[in-house]
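Asker: here is my input; please provide its structure:
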Amino acid sequence: MVRILVTDGMEQTAVESLRQAGFEVVEQHYAPEELGEALKNFDIVVVRSATKIRREHIDKALETGRLKLIIRGGVGVDNIDVAYAMENGIQVLNTPNASSASVAELTIAHMLAVARFLHLSNVTMRQGKWDKKNYNGIEINGKTLGLVGFGRIAREVAKRAKALGMKVIYTDIRGKLDDAGEYEYREFEDLLRESDFVSLHCPYSCEYGPVIGKKQLEMMKDGAYLVNLARGGVVDEDALLEALESGKLAGACIDVFEEEPTHNEKLVNHPKVSVSPHIGASTVEAQQRIGAEIVDIIMNYQF
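Answerer: You can find the predicted model right below:
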């Protein structure tokens, strides 16, 4: 019987579908020091963002040679040593289509929250304060949104931003894209200078480090907003705090952090920052779609 380890939870309908199809599904989270030993006894492992599968875990799994497939329930695979797994005959797949709408909606929600001080007034009103005069926000209608990366999620953000009256521009490592439709391409630095809101939709690379650091923040408009629902590490958190403290940026929207759970209390508690604990894909609908994609991958995998 094919054994599947689910380490970070999975939508229960999907779990039951796999069990009914004859797979053994074990739902269990392992500490990093225990994970490698556990992987020796499974054919497939399904993870989200909490579990990190590194070289040492893969080496342990190779002792039995049983593990054949790692599935990331979600988009980013930076929590998996993909190259090393593939080199050793272990396939790595993700579910890139499932969470785009949910992440896009949260992106817009964060932008509206920070533009209208909802992130702050939700706290201060519960403290008994009526700080109406301190919450003179801005409309996002008529503002320019710059998207760094123009993949699935960014395109969903673009559609929603356009409906709210924003001008949407994009940059992408692939250059100007033939299928970008009405959205205008900019070189990265030009996008930073032109945008009122800069939203990141690109992966993190250990090789290249942060996409947004002190230099890039200095290029941005005075009073602009930075939005990161992509990956922790894409933004230099110390540089971001400096830009917020100096008044260079009017605000920031952050769902992902360099370390998770984050211990960056200065960033989390900053009055100009709207924060959430990496919940971009945390909707009922997204989890159902992720579960369905995982089931489809496993059912069609050639064992």
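
Asker: only C-alpha atoms from now on, for both contacts and neighbour counts.
Answerer: Noted.

Asker: okay, buried residues for stretch 2-16 please.
Answerer: R3, I4, L5, V6, T7, D8, G9, M10, A14, V15 (16 or more other Cα atoms under 10 Å).

Asker: my bad, stretch 295-303
Answerer: Quick answer for stretch 295-303 (16+ other Cα under 10 Å): V295, I298.

Asker: start to end distance for that stretch?
Answerer: This stretch, stretch 295-303, spans 14 Å end to end (Cα to Cα, to the nearest Å).

Asker: which outside residues touch that stretch?
Answerer: A14, S17, L18 (Cα atoms under 8 Å, 6 or more residues apart in numbering).

Asker: right, and out of the residues you listed, which lies closest to I169?
Answerer: Closest approach to I169 among these (Cα to Cα): A14, at 37.8 Å.

Asker: grab the nearest non-local neighbour of the residue positioned nearest the centre of the chain.
Answerer: In the chain, the C-alpha nearest the mean C-alpha coordinate belongs to A230, at 3.6 Å (Cα atoms, centre = their mean). Nearest residue to A230, sequence neighbours excluded (Cα to Cα, 6 or more residues apart in numbering): H201, at 5.1 Å.

Asker: check contacts around that neighbour.
Answerer: Counted by Cα under 8 Å, 6+ apart, H201 has contacts L147, V148, G149, F150, G151, I153, A154, N228, L229, A230.

Asker: how much space separates it from A83?
Answerer: Distance, H201 to A83, by Cα to Cα: 22 Å.

Asker: what do you get for E207?
Answerer: From E207 to A83 the distance is 14 Å (Cα to Cα).

Asker: do A250 as well
Answerer: A250 is 39 Å from A83, where distance means Cα to Cα.

Asker: and those two? Which one has more around it.
Answerer: Shown here are A250 and A83; by other Cα atoms under 10 Å, A250 has more neighbours (21 against 12).

Asker: pretty sure that one belongs to a strand, no?
Answerer: Yes - assigned with DSSP: H, G, I helix; E, B strand; the rest coil, A250 falls within a strand.

Asker: what sits closest to it if chain neighbours are left out?
Answerer: Closest residue to A250 apart from its sequence neighbours, by Cα to Cα, 6+ apart: G223 at 4.5 Å.

Asker: compare with the first, here's sequence two:
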Amino acid sequence: MAQPYDIVSSHKVSRSGSFAANLSFNQGMSLSTSPVLSFHSPPGSQSQSQSLANLARTKSLKPFQTADIKVLLLENVNQTGIEILEEQGYQVETMKSSLGEDELIEKIKDVHVIGIRSKTQLTARVLEAAKSLIVIGCFCIGTNQVDLQAAAQHGVAVFNSPFSNSRSVAELTIAEIVCLARQLTDRSAELHNGTWNKVSAGCWEVRGKTLGIVGYGHIGSQLSVLAEGMGMSVIYYDVIPLMAMGIARQVKTLDELLSRADFVTLHVPELPETKNMIGPDQFAKMRDGSYLINNSRGSVVDIPALVDAMRTQKLAGAAIDVYPAEPKGNGDYFNDSSLQSGKGAWTDDLRSLKNLILTPHIGGSTEEAQSAIGVEVSTALVKYVNEGTTVGAVNMPEVSLRGLTDQEPDHARVIFIHKNVPGVLRKVNEVLSNHNVDKQMTDSRGEVAYLMADISNVRQPEIKDLWQNLEDLSSRIRTRILY
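Answerer: Just a heads-up that it's a prediction; the model follows:
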């Protein structure tokens, strides 16, 4: 068998993992920090991409009305993401922690790009103050920490990383299943305190047990494969019909899953429909002595109801990685005096329970996942800033045009984010009427529409007038011109 070899590429990694021109990576850069693991590509891919690049080099576009792109990255974004943004020549400032609302309002005034993780809250008030902001990168799966509607109304696109930490969360869930079945965390804590307690009562193998997965998306489907490999039977519930991996079976209702599963694990988004979806009624339907794992969102499980189910021994154990309220930084903050949700205090109750694994929202906290997230989100940010591409945005229509090339020297890319009202396209085309529109695409999402057009025969002195004429349209939310 031929030995694999590294491909050193000068092309950009897109959100789908394919290659496209315009972004250079350091030689040998890998999503893994393993000293022996690196990227590999199939034979022929290098010559293929080089041939495409030689046909027409992608033109590097510059944003009009933005002298220097200022980037603020909070919450210790991974170095891979920082390097991608710095290589573009942007001004990048990094901070290890999140900021409160008032601090953020002061800090964000002249920022064009902000990158956050799960703790920073970008509220409507913060976004109102961010006059220069054009794009937000959530270096995580969730976007509930951002007011998406307010962002769209200000013409600010939001990107996240829905795929990159799926494996890390799935592996954590498998580890928790084994630890709960064997009461490993209790035995470890006892031995740390000097108590030797060798017992087998209430300890089980996971082989032959039934795992019920609620939410069969990227995480749930990977978990399904791992669990079957360990000899578990897998059933899953989702609001839409989904093809099973392996020999897993989809059930019709959540109640059916709860009544049949030995282990129930949750992998659903935070939505009004999922708030407290596991409460007293659902715990009553679960099998006596079963286990619950929540690595999704803190609002999905009614915590007081979970405490009651544990104390009455309805559940034999549980694992919780997410909470209705979470500290904004590391430290001695997981206690009733600093954390309360709508139903009051619950941290002391949780900490008092046996065979309950509590982890500080670390489902995606592996070196591999954070590195992959850094690449995925930063690449999306660069493509939006430099090219206006909204593919993968969670609050904007997905619009993309093929890149301009060096063979098109007198072209400009017009991006016009506007209210979704009649007559806008006619007025925009009137503004552009002195130029040839080579290609154009427009789409809408709710009250916001996104138009992108490449025009030719544009002289640089004309760009300011084009920009001002578009800005003067009553439907305008934000205008950008890349040239």
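
Asker: which of the contacts of stretch 295-303 of the first structure sits closest to D172 of the first structure?
Answerer: Once Cα to Cα is applied, the member of the contacts of stretch 295-303 of the first structure that ends up nearest D172 of the first structure is A14, at 34.5 Å.

Asker: who's in contact with the equivalent of that closest one over in the second structure?
Answerer: A14 of the first structure maps onto G81 in the second structure when the alignment is built from TM-score structural alignment. Contacts for G81 of the second structure (Cα under 8 Å, 6+ apart) come out as S371, I373, G374, V375, V377, S378, T379.

Asker: between these, which sits nearest C140 of the second structure?
Answerer: Using Cα to Cα, these come closest to C140 of the second structure at I373, 6.9 Å.

Asker: ok, the closest one - how many residues close by?
Answerer: Using other Cα under 10 Å, I373 of the second structure is surrounded by 29 other residues.

Asker: residue in the first structure matching R351 of the second structure?
Answerer: Under the alignment (TM-score structural alignment), R351 of the second structure maps onto V268.

Asker: V275 is in contact with that match, correct?
Answerer: Yes - using Cα atoms under 8 Å, V268 of the first structure is in contact with V275, at 6.3 Å.

Asker: between those two, which one's more packed in?
Answerer: V275 (22 against 17).

Asker: residues contacting the more buried one?
Answerer: Applying Cα under 8 Å, 6+ apart, the residues near V275 of the first structure are H110, H119, C253, I254, D255, V268.

Asker: distance between the ends of stretch 17-28 of the first structure?
Answerer: 18 Å.

Asker: buried residues, it. List them.
Answerer: In stretch 17-28 of the first structure, counting by 16+ other Cα under 10 Å, buried: L18, F23, E24, V25.

Asker: wait, a helix at the last one?
Answerer: Read that as V25 of the first structure. No - the assignment for V25 of the first structure, made by three-state DSSP, is strand rather than a helix.

Asker: give the equivalent position in the second structure for it.
Answerer: Match for V25 of the first structure (TM-score structural alignment): V92.

Asker: wait, that match sits on D68?
Answerer: No - taking contacts as Cα under 8 Å, V92 of the second structure lies outside contact range of D68: 10.5 Å.

Asker: looks like C203 of the second structure contacts C179 (just checking).
Answerer: No - using Cα under 8 Å, C203 of the second structure makes no contact with C179, being 9.6 Å away.

Asker: more neighbours, those two?
Answerer: Counting neighbours by other Cα under 10 Å for C203 of the second structure and for C179 shows that C179 has the greater number, 22 against 15.

Asker: tell me the contacts of that one?
Answerer: Contacts of C179 of the second structure by Cα under 8 Å, 6+ apart are T185.

Asker: quick revisit: what's the closest of the contacts of stretch 295-303 of the first structure to L39 of the first structure?
Answerer: L18 (18.8 Å).

Asker: OK, contacts around the closest one?
Answerer: L18 of the first structure touches E24, V25, V295, counting by Cα under 8 Å, 6+ apart.

Asker: give me the element it is part of.
Answerer: helix 12-20 (DSSP states H and E).

Asker: quick one: map K209 of the second structure onto the first structure.
Answerer: With TM-score structural alignment as the criterion, K209 of the second structure matches K143.

Asker: need the contact list for its match.
Answerer: Counting by Cα under 8 Å, 6+ apart, K143 of the first structure has contacts G165, M166, K167, S195, D196, F197.

Asker: can we see that at 6 Å?
Answerer: When contacts are counted by Cα atoms under 6 Å, 6 or more residues apart in numbering, K143 of the first structure touches M166.

Asker: and the gap between it and D81 of the first structure?
Answerer: According to Cα to Cα, K143 of the first structure stands 39 Å off from D81 of the first structure.

Asker: got it, and M166 of the first structure?
Answerer: For M166 of the first structure, the distance to D81 of the first structure - Cα to Cα - is 38 Å.

Asker: neighbour count winner among those two?
Answerer: Higher neighbour count among M166 of the first structure and D81: M166, with 20 against 17, using other Cα under 10 Å.

Asker: ok, the aligned partner of the more buried one in the second structure - contacts?
Answerer: Using TM-score structural alignment, the partner of M166 of the first structure in the second structure is M232. Listed by Cα under 6 Å, 6+ apart, the contact set of M232 of the second structure reads R207, G208, K209, T210.

Asker: please consider this matter closed, and thank you.
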